[in-house]
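**Student:** generate coordinates for the sequence data below:
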Amino acid sequence: MSSVIFDGKYLKLQKVENRRYAEFKTNNIKHISTAEEINSLISELEVYKHDIKDNKEVEE
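**Tutor:** This is a model prediction of the structure:
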């Protein structure tokens, strides 16, 4: 199991019965278990990653 803070939300990834689930610890807990939901999460993380890179380049 791995955990990360993403955009102020606690994200926990765990493998259960050969499936991966992502859980957002917010007011409403969201379980991500379909390919579409996982792709959406990946897209959101990619945008966030690019924002971080852009911010670091501006700081330098």
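**Student:** from now on I want contacts and neighbour counts done on CA atoms only, so please keep to that.
**Tutor:** Will do.
**Student:** strands of this protein, start to end?
**Tutor:** 2-6, 9-16, 19-25, 30-32 (DSSP state E).
**Student:** mind checking which of these is nearest Ser40?
**Tutor:** Closest to Ser40 of the strands of the chain is strand 30-32 (C-alpha to C-alpha; 9.6 Å).
**Student:** name the residues that touch the closest one?
**Tutor:** 21-24, 38 (C-alpha atoms under 8 Å, 6 or more residues apart in numbering).
**Student:** ok, Pro9 to Leu41 distance?
**Tutor:** That one is not Pro; residue 9 is Lys. Distance, Lys9 to Leu41, using C-alpha to C-alpha, to the nearest Å: 13 Å.
**Student:** following up with a second sequence; could you model it the same way so I can compare the two?
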Amino acid sequence: MIVSCSVFQRMNAIVGLTAIAGANVESQDRVIECLGKITESSRHLLGLINSNKNA
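**Tutor:** Below is the predicted model of the structure:
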């Protein structure tokens, strides 16, 4: 299976935003912002995986 750039971008976003959230645990607003973006990226990544699986 060839992994597209979009998969790598989403994985990098998830990993990076998790690190940012962890470094900012004292800022609830920042953590909530990161969690929202992680959720969005995760759902997009899952959609890419599912569409590739069904191809």
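**Student:** so what number do they get for TM-score?
**Tutor:** Overlay of the two chains. TM-score (TM-score structural alignment, normalised by the length of structure 2): 0.54; 41 aligned residues with a C-alpha RMSD of 3.0 Å.
**Student:** of the strands of structure 1, which is nearest Glu60 of structure 1?
**Tutor:** Closest among these, using C-alpha to C-alpha: strand 2-6, at 23.3 Å.
**Student:** the closest one vs strand 19-25, what angle?
**Tutor:** Between the axes of strand 2-6 of structure 1 and strand 19-25, defined by axes from the mean of the first three to the mean of the last three C-alpha atoms, to 10 degrees, the angle is 40 degrees.
**Student:** and strand 2-6 of structure 1, what does it pack onto?
**Tutor:** strand 9-16 (3 or more C-alpha pairs under 8 Å, 6 or more residues apart in numbering; DSSP states H and E).
**Student:** contact partners for Arg10 of structure 2?
**Tutor:** 41-42, 44-45.
**Student:** narrow these to those in helices?
**Tutor:** 41-42, 44-45 (DSSP state H).
**Student:** picking up where we left off before, of the contacts of strand 30-32 of structure 1, which is the most crowded?
**Tutor:** Ala22 (20 neighbours; other C-alpha atoms under 10 Å).
**Student:** grab the nearest non-local neighbour of that one.
**Tutor:** Spatial nearest neighbour of Ala22 of structure 1, chain neighbours left out: Leu13 (4.7 Å); criterion: C-alpha to C-alpha, 6 or more residues apart in numbering.
**Student:** just to check, that neighbour is in contact with Ser3?
**Tutor:** Yes - at 6.1 Å, Leu13 of structure 1 counts as touching Ser3 under the criterion of C-alpha atoms under 8 Å.
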